[in-house]
Every structure is written in structure tokens, then in C-alpha cells.
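Just need the structure, nothing else, for what follows:
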Amino acid sequence: MTDTRPALPDHLSVDPRSPHHVAAVFEHDIGIRFNGKERSDVEEYCISEGWIKVPAGKTLDRKGRPLCIKLKGQVEAFYR
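Okay, the predicted model is just below:
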């Protein structure tokens, strides 16, 4: 079976309303490594700018979505 995966974009978001959301990528299991540690709570990332957005605890914004904080560091995206 040949498994053709799309190239991982430089900037990707989990939110389907975001312009950086690529549905074809989410058909596969992807992982994010941030500063050498694998993270499973990443909402959005940008490899070239070196940041990820993760939920800040259980806090929600006024629209009911998780309130995210931006962490800067080395970002690496990969397929599992």
C-alpha cells in the first residue's frame, strides 16, 4: 500500500475556521516536537517563526474556545 502524505506546512492550525487549517494533513497522525519534547496539546504552530500555541489550562475565551498562550522555541512537525 502506498501512503501518499501531503507535505507538512510551515504554519498549521487545528481550528477549521483558521486560514492555516489544512484538512488533508489531519487525515494522518502528526506529532509536534517543541524544544526536543513531544507535545500533544498544540493548537497551532509556525516552524519558521519558532512558536506554538497551547491551551492555558481550562480557561475559555468569550466564544467558548480554549484561551491559548504562545510559546517560543524550536518547533519540529512530523508524521507518526
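
contacts and neighbour counts: CA atoms only from here.
Fine.

could you show me where the strands are in this structure, in order?
Along the chain, counting by DSSP state E, strands occupy 11-13, 30-34, 37-39, 44-46, 51-60, 66-72, 75-79.

Now for the nearest residue to A77 once chain neighbours are set aside: which residues touch it?
With sequence-adjacent residues excluded and distances taken as C-alpha to C-alpha, 6 or more residues apart in numbering, A77 is closest to I32, at 4.6 Å. By C-alpha atoms under 8 Å, 6 or more residues apart in numbering, the contact list for I32 reads E38, R39, S40, V42, V75, E76, A77, F78.

Next, format those as TSV and append neighbour count and distance to I52.
Formatted as TSV, the contacts of I32 follow (neighbours: other C-alpha atoms under 10 Å; distance: C-alpha to C-alpha, whole Å):
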residue	neighbour count	distance to I52
E38	14	12
R39	13	10
S40	11	11
V42	19	7
V75	21	7
E76	19	10
A77	18	11
F78	11	14
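
this one as well, want them side by side:
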Amino acid sequence: MSDTVPDRLSIYPDSPYFNEEVLRRGIGVRFKGEERTNVEEYCLSEGWIRVAVGRTLDRKGRPMTLKLSGPVEVWFKEEEAAS
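Coordinates of the predicted model:
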């Protein structure tokens, strides 16, 4: 497996940006300088993340999300643990 984090990643298996190997390995996301644990999807090149909003569900039964724009940093968590 590559040591490069994907440009875009989603936690949903039906998404074209889903990558089980990367998710199993563990990803850390920092948005606007703050580490986030509730990110459902991100895109480095476009500079955005999607996070769940409240308890409202969409028509597929998933939490409604909000797209936030700003600087996004992503890393593999296992590298953090090895340091």
C-alpha cells in the first residue's frame, strides 16, 4: 500500500471514493488547524470536508451533512503512533 493519503475519501461503501484499506489503516483529519473525528468525507485538492449535522437523516438513512470549506490536512494515524 502507498504511503500517500488519497486526495478524496468517503466512509460510505457505495461511494466511488470509498477505500476500505485506507480506512482500516486509520486516517487523521485536521480542518482549519483543529483535529476532527466526525468527518464523513474530505477532498484535499478542493479544500473541503463533510460533517454530520444533528440527528436528521437523508432519504438513504444517513445523517444529513454540511460541506465546510477551508484548509484540510490528512495523515495516516499509524505514522503518528510510530513516532
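
and the residue nearest to A77 of the first structure, what pairs with it in the second structure?
For I32 of the first structure, the aligned residue in the second structure is V29 (criterion: TM-score structural alignment).

Please say which position in the first structure L9 of the second structure maps to.
L9 of the second structure maps onto L12 in the first structure, by TM-score structural alignment.

Would you mind measuring from that match to K58 of the first structure?
Distance from L12 of the first structure to K58 of the first structure, counting by C-alpha to C-alpha, to the nearest Å: 22 Å.

Give me the more crowded residue out of these two.
Neighbour count, other C-alpha atoms under 10 Å: between L12 of the first structure and K58, L12 has more, with 20 against 9.

Could you give the number of residues near the nearest residue to that one once chain neighbours are set aside?
Computed as C-alpha to C-alpha, 6+ apart, the closest residue to L12 of the first structure that is not its neighbour in sequence is H20, at 5.1 Å. Applying other C-alpha under 10 Å, we find 17 other residues in the vicinity of H20 of the first structure.

Kindly provide the distance from H20 of the first structure to V14 of the first structure.
Distance, H20 of the first structure to V14 of the first structure, using C-alpha to C-alpha: 8 Å.

what does the strand or helix carrying E79 of the second structure rub up against?
Element membership of E79 of the second structure [criterion: DSSP states H and E] is helix 77-82. Contact partners of helix 77-82 of the second structure, identified using C-alpha under 8 Å, 6+ apart, comprise R25, G26, I27, G28.

The same query, at a cut-off of 6 Å, please.
Residues from elsewhere that reach helix 77-82 of the second structure (C-alpha atoms under 6 Å, 6 or more residues apart in numbering): G26, I27, G28.

If anything else comes up later, I'll come back, but that's it for now.
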